[in-house]
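Novice: I need the structure of the sequence given here:
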Amino acid sequence: MLYLIAEHLGFPGVLNLIRYLSFRTGGAVATALLIGLIIGPKFIGWLRLRQGKGQPIREDGPQTHLAKRGTPTMGGLMILTALSISVLLWMDLANSFTWVCLFVTLAFGSIGFLDDYDKVTKASHKGLSSRIRLLLEFAVAGFASWLVIRQIGTELYLPFMTGVSIDLGWFYIAFAAFTIVAFGNAVNLTDGLDGLATMPVIIASVAFLIIVYLVGNVRFAAYLGIPHVPGAGDLAIFCGAIIGAGLAFLWFNAPPAAVFMGDTGSLALGGALGAIAVTSHHEIVLGIIGGLFVVEAMSVIIQVFYYKRTGKRIFLMAPIHHHFEKMGWAEPTVVIRFWIIALILALAGLSTLKIR
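Specialist: This next block holds a predicted model:
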């Protein structure tokens, strides 16, 4: 919105700064952070008043989690509010990629909200049926992928190789939709401990802020041998808003958490990262940068698959962060060590930009 106003006025004086993507990205971080910190206390109080008992806690989980009873959920609404206002304020309203990513984020957040609402009202951790939820997610992701490929094409680019791609044709829509849905649910599965999902999402957003900026710049893209996507650079503003909103939420989500993001936040943030990766032609790199989320999701898939066929468990409890809790690791130990892993994987993902 500010960009549209400044452009209409001809970028006079200090408004000329808005012309620069780096300035608007910094503005998006600061705006989302400030909004989140301001609305946080009242928002949490409102959630606590409305929800009463808060998010249901699994009886079969680590016993230390029972102390979290009464903590309100749906804190993702706070993240989405700060993120949306910041993006709309600093984005170029003519950039269709930003609109698509915002659509996926808010739509996935709405699906997560329905799931959280069902859990809270029924005092059960089950929520919506997985079939309905996946159907809604794939409908949103499929439509978004169709919108994106009309501008970026259907090539799947391979990391570590310069200019090597596979044209998937219309199958790319299914692949892109799967990427968005899979990552949304992977982040959702990771969100089980205070701050566990929030910081890795912030780390992944920092990595993709760099990637989309480079992908959107024709000179940098040519130098690094990565696909150039005109207009993708504006997604740096979107990544910045995620970072700012995530930091604000972490302020209240730090142990002991005053609020949980719930499916409202985790599905939305995971879907957002998936959409950004698809738009920037870095879907495979997302699997490296967000490797922690991939491992969390795979631990659940492996556990369920193995248990159904043998009646035995590979992990003491899935997702895998609960396995380490059952082994005796304190919750802050699990969280901080997983943060370190997320940072290492993000650096490994960024290295693909040069190792080609």
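Novice: could you use CA atoms for every contact and neighbour count after this?
Specialist: Noted.
Novice: number of nearby residues for the nearest residue to residue 283 once chain neighbours are set aside?
Specialist: In space, and not counting its chain neighbours, residue 283 is closest to residue 277: 5.0 Å by CA to CA, 6 or more residues apart in numbering. Applying other CA atoms under 10 Å, we find 22 residues neighbouring residue 277.
Novice: list the residues that contact residue 277.
Specialist: Residue 277 sits next to 208, 283, 285-286 when contact means CA atoms under 8 Å, 6 or more residues apart in numbering.
Novice: for the residues you listed, which one is nearest residue 263?
Specialist: The shortest gap between residue 263 and any of the contacts of residue 277 belongs to residue 286, at 20.6 Å (CA to CA).
Novice: number of nearby residues for the residue nearest to residue 185 when sequence neighbours are not counted?
Specialist: Distances taken as CA to CA, 6+ apart place residue 267 nearest to residue 185, at 6.1 Å, with adjacent residues excluded. Number of residues near residue 267 (other CA under 10 Å) recorded here: 34.
Novice: could you also give me the structure for this second sequence? I'd like to compare it with the first:
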Amino acid sequence: MFTYFKNYLKYVNFFLINFKIRSIMTFITSFNITFFLIPIFIKYFYKKKISQVIRENGPITHFVKKKTPTMGGIIILLSIFISVIFWSDLSNKYILYILFITFLYFIIGLIDDFYKIILKNSIGLTAYKKLFLQLITNIFFTLFMFINNKKELYIRFIIPFTHKIIKYNLNIILYIIIYSFIIIIISNSVNLTDGLDGLAIMPVIFVSLGLTCLSYCTGNIYFSTYFNFVYIKNSKELIIICLSIIGSGLAFLWYNTYPAKIFMGDVGSLSLGCMISMIAILIKQEFLFFIMCGIFVIESFSVIIQCIKFRYTKKRFFLMAPLHHHYELKGIPEPCIITRFWIVSLILILLTFMII
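Specialist: The predicted structure follows:
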């Protein structure tokens, strides 16, 4: 009996040490969980008549989607959490940080989606209530990070195409404000982008792929020196989370691509936006991260520009915001818009590595 137990520990130790095996298995695990659970989820939600609530003032073409199940983000996050917990080193504090704050954003997104389903409107939680919950979550969490990361209380920028570095030490107020802003702006931008079939999930996959490379470089002392990055000892383990997002995202895209059989809902978009933001913050690549997330940022700014323009002039800058709706109303087919946004997202990832 003792021999069997000893052999078992030997195999467990082998898997923990062999990072390549864990990385591959993370991708496979998250992909398979999502791929095989989504059809069950779709059938259950069809049976319970839990479907997407379409905004009344949205494009007319979207009304055919009103019976499409939503909240597929539950399966995405479930597969990510299972694969990360099973294959990652849970003694790594970075892993625990990301899982904890992502779970809090998962709860916020879940409440928002339930409000939409129960009240039968496309608004859910009002913007103020949603931002308030996110702000409270971020204040407490960033305060916790500030207390437990005494050696990492700075923000760092590399000037593009040069080796010049701007490094600024942060006090507690700036630390909370800057990192709360990054998480809130990106999570809500992913949420705004998730308006067409597969539009948000593919850029999330591209960004996660970029973060995989950045996490590897910052976690390797030789690559970090070569690329002029800060060497962060524990950051290599974040590749496990990145690959779980990619695996789960690709499986979800199988069912979310045009015409979508399921949507991820706010529970998915807010959580994924929070997760990729936290990875970028922990590896100290906030500047490059905003370039990679250019599609999300543009979508978000299109809404801000529309609101400001309408408030002061009573006229609209775009036919409809976010930006992808503007192109819909100009008569461009939905698959065409989606594919072009994917292309731009991929170009931004490549541009990021050109800057490096």
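Novice: how would you label the equivalent of the residue nearest to residue 185 of the first structure over in the second structure: helix, strand or coil?
Specialist: Using TM-score structural alignment, the equivalent of residue 267 of the first structure in the second structure is residue 270. Under the three-state scheme (DSSP: H, G, I helix; E, B strand; the rest coil), residue 270 of the second structure adopts helix.
Novice: and residue 270 of the second structure, what is it in contact with?
Specialist: Shown in contact with residue 270 of the second structure (CA under 8 Å, 6+ apart): 105-106, 109, 187-188, 190-191.
Novice: can we see that at 7 Å?
Specialist: By CA atoms under 7 Å, 6 or more residues apart in numbering, the residues touching residue 270 of the second structure are 105, 109, 187-188, 190-191.
Novice: ditto for residue 60 of the second structure
Specialist: With contact set as CA under 7 Å, 6+ apart, residue 60 of the second structure has no partners.
Novice: that one -> the first structure?
Specialist: Superposed on the first structure with TM-score structural alignment, residue 60 of the second structure falls opposite residue 63.
Novice: repeat for residue 211 of the second structure
Specialist: Aligned by TM-score structural alignment, residue 211 of the second structure pairs with residue 208 of the first structure.
Novice: repeat for residue 280 of the second structure
Specialist: Using TM-score structural alignment, the partner of residue 280 of the second structure in the first structure is residue 277.
Novice: swap in residue 336 of the second structure?
Specialist: Residue correspondence to the first structure (TM-score structural alignment): residue 336 of the second structure is matched to residue 333.
Novice: check which helix or strand covers that match.
Specialist: According to DSSP states H and E, residue 333 of the first structure maps onto helix 331-351.
Novice: so which two of the contacts of residue 277 of the first structure are the farthest from each other?
Specialist: Greatest spatial distance among these (CA to CA): 208 and 283, at 11.0 Å.
Novice: out of those two, which sits in the busier spot?
Specialist: For residue 208 of the first structure and residue 283, the more surrounded residue by other CA under 10 Å is residue 208, and the numbers stand at 29 against 23.
Novice: go through the host helix or strand of the more buried one and flag the buried ones.
Specialist: Per DSSP H and E, residue 208 of the first structure falls inside helix 198-215. Buried residues in helix 198-215 of the first structure, counted by 16 or more other CA atoms under 10 Å: 198-209, 211-215.
Novice: what ranges do the strands span in the stretch 51-200 of the second structure?
Specialist: 154-158, 165-169 (DSSP state E, counting those that start in this stretch).
Novice: among those, which comes closest to residue 296 of the second structure?
Specialist: Checking the strands of the stretch 51-200 of the second structure against residue 296 of the second structure by CA to CA gives strand 154-158 as the closest, at 20.6 Å.
Novice: tell me how far that closest one is from the chain's mean position?
Specialist: 22 Å (CA atoms, centre = their mean, to the nearest Å).
Novice: relative orientation of it and helix 334-355 in degrees?
Specialist: On the basis of axes from the mean of the first three to the mean of the last three CA atoms, to 10 degrees, strand 154-158 of the second structure is oriented at 90 degrees to helix 334-355.
Novice: tell me what angle strand 154-158 of the second structure forms with strand 165-169.
Specialist: Going by the same axes, to 10 degrees, strand 154-158 of the second structure makes 170 degrees with strand 165-169.
Novice: and strand 154-158 of the second structure, what does it pack against?
Specialist: Packing partners of strand 154-158 of the second structure (3 or more CA pairs under 7 Å, 6 or more residues apart in numbering; DSSP states H and E): strand 165-169.
Novice: where's residue 236 of the second structure relative to residue 132 of the second structure, distance?
Specialist: Taking CA to CA, to the nearest Å as the measure, residue 236 of the second structure and residue 132 of the second structure are separated by 33 Å.
Novice: swap in residue 231 of the second structure?
Specialist: Taken as CA to CA, the span from residue 231 of the second structure to residue 132 of the second structure is 35 Å.
Novice: who has more neighbours, those two?
Specialist: Neighbour count, other CA under 10 Å: between residue 231 of the second structure and residue 132, residue 231 has more, with 19 against 12.
Novice: please name the nearest non-neighbouring residue to the equivalent of that one over in the first structure.
Specialist: Taking TM-score structural alignment, residue 231 of the second structure has residue 228 as its aligned residue in the first structure. Sequence neighbours aside, residue 215 is the residue nearest to residue 228 of the first structure in space, at 4.9 Å (criterion: CA to CA, 6+ apart).
Novice: what of residue 172 of the second structure?
Specialist: In space, residue 172 of the second structure is closest to residue 146, 6.9 Å off (CA to CA, 6+ apart).
Novice: likewise residue 207 of the first structure?
Specialist: residue 346 (6.2 Å).
Novice: fine, thanks again, bye for now.
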